[in-house]
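Q: need coordinates for the below:
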Amino acid sequence: MKPPPFDYHAPRDLGEALAVLAEAGEHGKVLAGGQSLIPLMNMRLAAPEHLVDINRVAGLDGIEAGPDGVRVGALARHTAVERSEAAARRQPLLRTALRHVAHPVIRNRGTVVGSLVHADPSAELPAVLTLLGGTVRLARHGGTRRDVPAESFFTGPLESALEPGELAVSAFFPALGPRTGTAFHEVARRHGDYAMAGAAALVTLDDDQRIAQARAAFVSAGPVPVLLDLTEVCESRPAASVDWPAVERAVRDRLDPDADIHATAEYRRHLSGVLAARALRAAASVAAGEGHDG
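A: Below is the predicted model:
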C-alpha cells in the first residue's frame, strides 16, 4: 500500500521546521521515527498534505539527566534512552518500560517523544509520563513555548494537546524522591506486541518502611492513561502486611476498560488488578533497597 500524495519538507534547523509547520497548520505532520505515522499513511488512515521531516534538525536528539529528572529530545531514539546510564540512574522506570516497547528494530528508529505525541493508550510511555507527573514541551514559530503536564497532554485515543503548527521538542520525566521505587509489568500475547493490560507503579516509604504513597498508571485501561492513587488501600503498612487482594479489588472497581478482539473488558480489568499489585510490591521492594526496578 502507498500513502496519498504529500509535499515533503526537510528543514535544517528548528526555526525553519517551526516556520514550515506554522504555514502547513492542520495539514502538516512531523516525521521523526515514523514507526507509527508511516503505517497509518500507508493504510490511508492519515493523509497529511505536508510531511515535515525533522531528522536533519540539530540539537533535538539530546538526553539530559540532572538532579530533577531526565529531559528527552524529540529525536532521541528509544534505544538511546534505554541504554543511557545517566537517564537510568535518575529515572529507572524509563529503561524498565522501554524494554517492553515493540521490538529492537522498532526501538532503534522510534522516538520517545513521538510515542508520547502518538498518544496511544495501549503504549507504555504515556503511562510512564502520567505516573511520574512529567511534561511535554511544545514550541511554535515566533518563539512561543509551553510545557503541558501529562494529565492535560493526553486528551483521547491517539489525541493530544499538540495544536496545529506546534512541534513537541522534548519530554521531561521527573526524578524519584528518597525511599521511592518504581516498577512496570504488562501482559501481551507476544513480547513486543501491544499489551492487553499493563501497570506502572510508584511507591514511597516513610522512615519506618511503611507505604506513604502508592500510585499506579495503567496501559490499555481507557481512552487515555489511567492514574490511580492507591495509598489509602495500602493503609500505611509495610509491603509485607498489605492486603494485596484488596488492592487488586480496588483497581478492578475503579477501572472501566473497553473490550476488543484481544481481550474482554472483564479480563482486562482482572489483569490490571493483578499487574498493579505485582508492580506495587516490586516498587516497594525497590524503595526498601531490596530489589531491582522491573
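
Q: from here on, just use CA atoms for contacts and neighbour counts.
A: OK.

Q: how long is stretch 34-52 from one end to the other?
A: 11 Å (C-alpha to C-alpha, to the nearest Å).

Q: quick check: what element follows the helix or strand that contains A139 along the chain?
A: Using DSSP states H and E, A139 falls within strand 135-140. Proceeding N to C from strand 135-140, the next assigned helix or strand is strand 145-149, under DSSP H and E.

Q: any buried residues in that following strand, and which?
A: 147-149 (16 or more other C-alpha atoms under 10 Å).

Q: want to throw those into JSON lines with distance to G15?
A: Converted to JSON lines, the buried residues of strand 145-149 look like this (distance: C-alpha to C-alpha, whole Å):
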{"residue": "D147", "distance to G15": "18"}
{"residue": "V148", "distance to G15": "21"}
{"residue": "P149", "distance to G15": "24"}
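
Q: for L116, which residues are in contact?
A: 125-126 (C-alpha atoms under 8 Å, 6 or more residues apart in numbering).

Q: confirm that it sits in a helix.
A: Yes: counting by DSSP: H, G, I helix; E, B strand; the rest coil, L116 is located in a helix.

Q: list the contacts of the strand holding A139.
A: 18, 22, 129, 145-150, 153, 162, 165-173.

Q: to compare with the earlier structure, here is another sequence to fold:
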Amino acid sequence: MKPPPFEYHAPRSLGEALDALAGAGEHGKVLAGGQSLIPLLNMRLAAPGHLVDINRLPELAFVDVAPEGVRVGALARHAQVERHEPAAAAQPLLRQALRLVAHPVIRNRGTVVGSLAHADPAAELPAVLTLLRGSVRLARPGAVRDVPAGDFFTGPLESAVAPGELAVSAFFPAPPPRSGTAFREVARRHGDYALAGIAALVVLDDDLRITSATVACVSLALVPLLVDVTEAVGHRPAASADWASASRLVRERVDPETDIHATAAYRRHLAGVLAEQALRDAAREAADA
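A: Sure, this is the predicted structure:
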C-alpha cells in the first residue's frame, strides 16, 4: 500500500522545523527514523496533512554524557546509542535494553527519542525512561519544556507531545551509587515485540542491604508501569532477599491484556518470572559495583 497524500517539509534548521510543525498543528507528523511511522502511513492508519522530515538537522544527532546522566538527541539512532561506550558506562540499562530492540537493520535507522514519542507500551525504551525517572524535552517556537516520564506516557501510542511540538531530546539519569540494573523479556523470537518484559533497578547500602528495588513493565499495562517492590525486600541483604515476594507484588500490579499472541494470564505469569530474574540480576550487579 501507499501512504495518503501529504505536504512534505525538509527543514534545514531547528527553527525551520519548529515553524513547520507550528504551522501544521494537529495535522503534522515528524519523520526521524520512520520505523514506526512509515508502516502506519502505508497501512493508512495515520494520515497527516504535513510530514516534517528532521533528518537534515545533524545538530540533533547527539549523545551527551555528564555525571548527571545521558542526554540523547532526536536524531540519535538506536545503534549509535547502543555502541556509545561512555553512554553505556554512565547508564548501563540503555545498552541492556537497546540490544533487545527489534533487529539490527531497524536499530540502524530508528531513533531513541522517536521510540519514546511513539509511546508503545510494548517497546523497551519507554520502560527504561520510566524506571530511571527520566524526561523528554519538547520544543515549539519560543518555548521549551521538560516532561518527566511519569507524565509523558498518557496512553497506548499517546504521549504528552502536543500539536506543533517537537521532542528534541531525552534525558536518562545516571544510576545512584552502588546500584544495578537489568532487563529481561520474552518474545516469540528475538527482535519481536515482547510478550512481557521487565526492567529492574536495585540500590544497596554500604553493607549490601537493599535500600530500593523497582521495576518497569513492558507489554503489561496500557502505559509503562512502575512498580516499587522495596517493601518486600527492603533492608535485607541482597544475597538472601525474598525476590519471590517481590515478584508476587509485580503480578498483582500488572494489568495485561489478551491478544492473538498471549493470554492475560500467561503475561501475568511471565511478569512474575521475569521480575524475579531481573531483580536478582540487578542486585548481583549492584553488589559487584
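
Q: quick check: TM-score for this pair?
A: Counting by TM-score structural alignment, normalised by the length of structure 2, the TM-score of this superposition works out to 0.99. Behind it: 289 aligned residues with a C-alpha RMSD of 0.8 Å.

Q: re the thing from before, hmm, which of the contacts of strand 135-140 of structure 1 are the buried ones?
A: Buried by 16+ other C-alpha under 10 Å: 18, 22, 129, 147-150, 153, 162, 165-173, out of the contacts of strand 135-140 of structure 1.

Q: please flag which of these sit within helices.
A: 18, 22, 129, 150, 153 (DSSP state H).

Q: now the strands for structure 2?
A: 7-9, 28-31, 50-53, 63-66, 69-73, 135-140, 143-148, 153-155, 158-159, 166-173, 179-187, 194-204, 210-218, 225-228 (DSSP state E).

Q: hey, which of those is tucked in deepest?
A: strand 194-204 (a mean of 28; mean count of other C-alpha atoms under 10 Å).

Q: what's the mean deviation for it versus structure 1?
A: On superposition with structure 1, the mean distance recorded for strand 194-204 of structure 2 (mean C-alpha distance after the TM-score superposition for structure 1) is 0.3 Å.

Q: what's the angle from that strand to strand 179-187?
A: 170 degrees (axes from the mean of the first three to the mean of the last three C-alpha atoms, to 10 degrees).

Q: before we move on, back to that, between the buried residues of strand 145-149 of structure 1, which is closest to A46 of structure 1?
A: Using C-alpha to C-alpha, V148 comes nearest to A46 of structure 1 of these, at 24.6 Å.

Q: please report how far that closest one lies from A168 of structure 1.
A: Counting by C-alpha to C-alpha, the gap from V148 of structure 1 to A168 of structure 1 is 10 Å.

Q: next one: the top helix by length along structure 2 to chain centre, how far?
A: The longest helix of structure 2 (DSSP H) is helix 264-288. Helix 264-288 of structure 2 sits 18 Å away from the centroid of its parent chain (C-alpha atoms, centre = their mean, to the nearest Å).

Q: and the nearest residue to A246 of structure 1 once chain neighbours are set aside, how many neighbours?
A: Among residues not flanking A246 of structure 1 along the chain, V233 sits closest, at 7.3 Å (C-alpha to C-alpha, 6 or more residues apart in numbering). The local packing of V233 of structure 1 (other C-alpha atoms under 10 Å) involves 18 other residues.

Q: just tell me what V233 of structure 1 corresponds to in structure 2.
A: Matched by TM-score structural alignment, V233 of structure 1 corresponds to A232 in structure 2.

Q: quick one, what contacts that match?
A: A232 of structure 2 makes contact with 242-243, 245-246, 249 under the criterion C-alpha under 8 Å, 6+ apart.

Q: that one and R280 of structure 2, how far apart?
A: Taken as C-alpha to C-alpha, the span from A232 of structure 2 to R280 of structure 2 is 13 Å.

Q: could you tell me which residues touch both of these two?
A: Common neighbours of A232 of structure 2 and R280, counting by C-alpha under 8 Å, 6+ apart, are W243.

Q: in structure 1, which residue sits furthest out from the middle?
A: No residue in structure 1 sits farther from the centre than D208, which is 31.8 Å out by C-alpha atoms, centre = their mean.

Q: tell me how far that residue lies from P238 of structure 1.
A: 8 Å.

Q: again with H78 of structure 1
A: H78 of structure 1 sits 35 Å away from P238 of structure 1, going by C-alpha to C-alpha.

Q: quick one: which of the two has more around it?
A: H78 (25 against 17).

Q: show me what the more buried one lines up with in structure 2.
A: Match for H78 of structure 1 (TM-score structural alignment): H78.
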